[in-house]
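Participant: let's see this in three dimensions:
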Amino acid sequence: MNRVRLFLTLLGPITWVGFLVAVFWHWLRLRHERKVFLTAIDRHATGLWAGIIGGVSVAVIISGLSVLGGVLLPPAVLLMLSGLTVVMLLLSGIGFGPWWLPIAGLLAIYVPQTQFAQGTASVWTWRLLLLVGLLWLAEAGLLKVFDPPIDVPTLIQGPRGAKIAVYAHRQFYWLPLILPISGNTFAQLPWWSALTIGNTHFALIGLPLILGVALRTKKQLPKYAIKLWIWQYLIAGVIALALAAGAWALPTYTTIWLIVAVIVGIVVGLANHQANKRGINYVSQTITGVRLVAIQPETPAAKMGLEAGDVVLLCNQLPVHNDAELYAAIQAHPTYCRLKVMRLDGAIKLCETAIYEGAPHELGMITFAEEQA
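Facilitator: Alright, predicted model coming up:
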């Protein structure tokens, strides 16, 4: 019965809100792409599966470390982490990143509590900072290993009159954490069992958290911003672990440690925003070739290593300046495709692959010309 109760806590409001938010953005992406480009760039639920597999893998590691290390947290911290997660998920339309995690500690201290106000902050602050550090490091690892390149292009009018592609990237990870929560709050519930080791009373609680990224770029592809995010959360995670060590060694300065951690989180959030704004090259229409707006996965174009922003200059030795010329060049040799491509940074690449007869989008190349009139 206790296993059932623990499992049910992992399917709480955060899980359902996170699931609904992820499904909503997946549905909206498919709807947008079919409307603008007449085809879905990625029809599969790759992001949803990556979010579950990556998140659960990380949750097992962090939960094991927390339980074995006795990282006991009061219910008030759990409550604040849950509430902040839901709020940030609902605001994911303007951006998402776990920079806000340390704020839960300050809220747990200063927001009026009732039966959830158990344990002094000097006792649990280092534990919260340890958890925050692990979660920030997990964010960096997940973005490095489990972040599928599913970018959503939107066509807008550029500063020089030509249309440009603006990219949105959203990926969420579900972490069904199991944490030891200190105090007797759950022992008072007739349907929940508390554990006792020595004079310490605690219960194992399922705390599902959501990590991930939601960003928008204009002068670069999202993958370049995400590379900076990885370093930012890696550095922040190390700093949070150092703050946890300080809070453990000097617990009398609890508020100072938490404030420093919150400042670090805010700096990371601002750094995330600046990373999204970096870049010098728009993905814009051009008359020197055919600009690729997106590449469909598992297609001949993907196998050739093409990516959004590339400009096809030659196709089967024929110069191409528009979608019609690209289609004609492909049809001239329908069994193979040889391309001369200019990257977004100006580098030239030669690539080829065996293909089947079809239009450019059937090769996996999405161009500006795919847009509906």
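Participant: CA only for contacts and neighbour counts going forward, please
Facilitator: Noted.
Participant: all helices of the chain, in order?
Facilitator: Using DSSP state H, the helices assigned to the chain run over residues 2-9, 13-37, 46-68, 75-90, 103-110, 121-145, 222-249, 254-277, 300-303, 323-332.
Participant: mind listing what's buried along the fourth one?
Facilitator: If I follow you right, that is helix 75-90. Neighbour counts over helix 75-90 (16 or more other CA atoms under 10 Å) mark 75-82, 84-86, 88-89 as buried.
Participant: show me which strand runs longest in the chain.
Facilitator: strand 163-182 (DSSP state E).
Participant: could you give the angle of that strand to helix 222-249?
Facilitator: If you take axes from the mean of the first three to the mean of the last three CA atoms, to 10 degrees, strand 163-182 sits at 20 degrees to helix 222-249.
Participant: which strands or helices does strand 163-182 pack on?
Facilitator: Helices and strands touching strand 163-182, by 3 or more CA pairs under 8 Å, 6 or more residues apart in numbering; DSSP states H and E, are helix 13-37, helix 46-68, strand 151-157, strand 200-217, helix 222-249, strand 283-284.
Participant: now the other sequence, so there's something to compare against:
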Amino acid sequence: MVLEWLLEMAWGFAKLLIHPVFYFTFLLAAFLGVSRVKRERSHFHVRAENAYYELRQLLPLGLLLGSILSIIMIAAGVVIPLAAILFIAVITIVLSIRVRLLSSVYTVGLTFFALFFTAGKDWSIPLFPDLFSSLEDKLYPSITVLLALLVIAEGILILKNGKKGTSPKLMTSKRGQRVGVHELKRVWMLPLLLLVPGDALQQLPFEWWPVFNVGGEGYGLLLVPFALGHYQHIQGALPAQAVTHVGKQIMAHGFVLTAIAIASYWLPILSLAVVAIGILGREVIYFSQKTKEESGPFYFSKRNQGVMILGVLPHSPAQKMKLSVGEIVSKVNGTIVHNEAEVYEALQRNRAHCKLEVLDVNGQVRFVQRALYEGDHHELGILFVQDEKKWGTEAV
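Facilitator: Okay, here's the model as predicted:
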């Protein structure tokens, strides 16, 4: 009997993969990958990562975080109304026009207000005749707990995954100088197993759906995919440092929201404070980072000491020599270089071997060398701030 129940439940999870956000998030990640590759090719005539890179980042860490959050929420007895799940799906798709808006403070926050204004309404939609009339005030703190925990997960995703594979691009500064910047535009999927009211599940077209009773109340489990996105423009610092800083800020923001959300079970008015503080705090983080980047000098610009590395192509000789973004190539095969053309002129003098003198991000000198083979990338695989206009002009 237990085995049969588990098999039916697993089959139910498979059916729930028809959730529109599940497929929409895959399509969005694929679109971001293709768009990035097109832009990189227009700027450098070569792409950094392939178009599948965003898709490969979509799920692995999200699955782990989703499992942890699912255990926490189920163990704490956090119940999410079915109406909230439907609102979140619709709002997620609408807000996807701007990747940075795919944060739980916006998707779940707007859902909170939507529930607030629709609760108790005698509206009927297909398959869910009592969707709004059955909403109870005690469910609002649960929405804010979901919001807060997802903000923590968003911070972890940015911190651990966002700093990987930021995309280099070329721009023209207001002074007409050609400079390099990095861009992070990423979306992740985080599947959560949520507790929902049992009477809501009985409205679904799956009559066999298992419902269990706790304290005289019926509950069910529903597997729900959440889309979390992040956008960051980086021009005044190393990409990894800038992304790490924002990730830590968002994590801290999530912990503050979680504390207030837990308190809202005893003082329900705090639920409104969680949503308001969540949206306001996320906006402050975004605009403070944006202002800091725009007011400071460009990190990837021409340097007197040599040529700064804006990007390193995967599986290239440069990556095998462990060259990093932000390092400065000062000499190539013993010749001092000041631009990309001089780098490759120096390489042509010895096509079988490459010896570089490099200043690392701490200003320390190091030497790297490697034999070059016929199958190696013809330009080492280093992306520089180019001296010649090989790309579409974009002002900043």
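Participant: re the thing from before, give the aligned range of the longest strand of the first structure in the second structure.
Facilitator: Using TM-score structural alignment, the residues of the second structure aligned to strand 163-182 of the first structure are 178-197.
Participant: the matching stretch vs the first structure, average distance?
Facilitator: Superposed on the first structure, stretch 178-197 of the second structure shows a mean distance of 1.5 Å to its aligned residues (mean CA distance after the TM-score superposition for the first structure).
Participant: and residue 324 of the second structure? What does it align with in the first structure?
Facilitator: When the first structure is aligned by TM-score structural alignment, residue 324 of the second structure is paired with residue 307.
Participant: check contacts around that match.
Facilitator: Listed by CA atoms under 8 Å, 6 or more residues apart in numbering, the contact set of residue 307 of the first structure reads 292, 294-295.
Participant: just the closest of these to residue 270 of the first structure, please.
Facilitator: residue 294 (28.2 Å; CA to CA).
Participant: quick one: map the closest one onto the second structure.
Facilitator: In the second structure, residue 294 of the first structure lines up with residue 311, judged by TM-score structural alignment.
Participant: for the spatially closest residue to that match that is not a sequence neighbour, what are its contacts?
Facilitator: Take residue 311 of the second structure and drop its neighbours on the chain: the residue closest to it by CA to CA, 6 or more residues apart in numbering is residue 383, 4.7 Å away. Counting by CA under 8 Å, 6+ apart, residue 383 of the second structure makes contact with 44, 309-313.
Participant: quick one: what's aligned to residue 383 of the second structure in the first structure?
Facilitator: With TM-score structural alignment as the criterion, residue 383 of the second structure matches residue 366.
Participant: over to residue 227 of the second structure?
Facilitator: Residue 227 of the second structure maps onto residue 210 in the first structure, by TM-score structural alignment.
Participant: so who does the nearest residue to that match once chain neighbours are set aside touch?
Facilitator: Using CA to CA, 6+ apart and skipping residues adjacent in sequence, the residue nearest residue 210 of the first structure is residue 174, 4.9 Å away. For residue 174 of the first structure, the contacting residues are 15, 18, 51-52, 54-56, 208-211, by CA under 8 Å, 6+ apart.
Participant: which among those gets closest to residue 27 of the first structure?
Facilitator: Nearest to residue 27 of the first structure among these is residue 18, at 14.2 Å by CA to CA.
Participant: if we can go back for a sec, deepest in the core, which of the helices of the first structure is it.
Facilitator: helix 121-145 (a mean of 23; mean count of other CA atoms under 10 Å).
Participant: tell me how far that helix is from the chain's mean position?
Facilitator: Distance of helix 121-145 of the first structure from the chain centroid (CA atoms, centre = their mean, to the nearest Å) equals 16 Å.
Participant: if I line the two up, what does residue 57 of the first structure land on in the second structure?
Facilitator: Under TM-score structural alignment, residue 57 of the first structure pairs with residue 64 in the second structure.
Participant: and its match, how far is that from residue 71 of the second structure?
Facilitator: 11 Å (CA to CA, to the nearest Å).
Participant: and for residue 45 of the second structure?
Facilitator: 47 Å.
Participant: try residue 109 of the second structure
Facilitator: 22 Å.
Participant: okay, the helices and strands packed on strand 163-182 of the first structure in JSON lines with distance to residue 169 of the first structure next?
Facilitator: Shown next, in JSON lines, are these (distance: least, CA to CA, whole Å):
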{"stretch": "helix 13-37", "distance to residue 169 of the first structure": "10"}
{"stretch": "helix 46-68", "distance to residue 169 of the first structure": "10"}
{"stretch": "strand 151-157", "distance to residue 169 of the first structure": "5"}
{"stretch": "strand 200-217", "distance to residue 169 of the first structure": "5"}
{"stretch": "helix 222-249", "distance to residue 169 of the first structure": "7"}
{"stretch": "strand 283-284", "distance to residue 169 of the first structure": "15"}
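Participant: closest one to residue 362 of the first structure among the ones you listed?
Facilitator: Closest of those to residue 362 of the first structure is helix 13-37, at 12.4 Å (criterion: CA to CA).
Participant: contacting residues around stretch 309-323 of the first structure?
Facilitator: Residues contacting stretch 309-323 of the first structure (CA under 8 Å, 6+ apart): 283-284, 287-294, 326, 329-330, 333, 337-344, 360, 367, 369.
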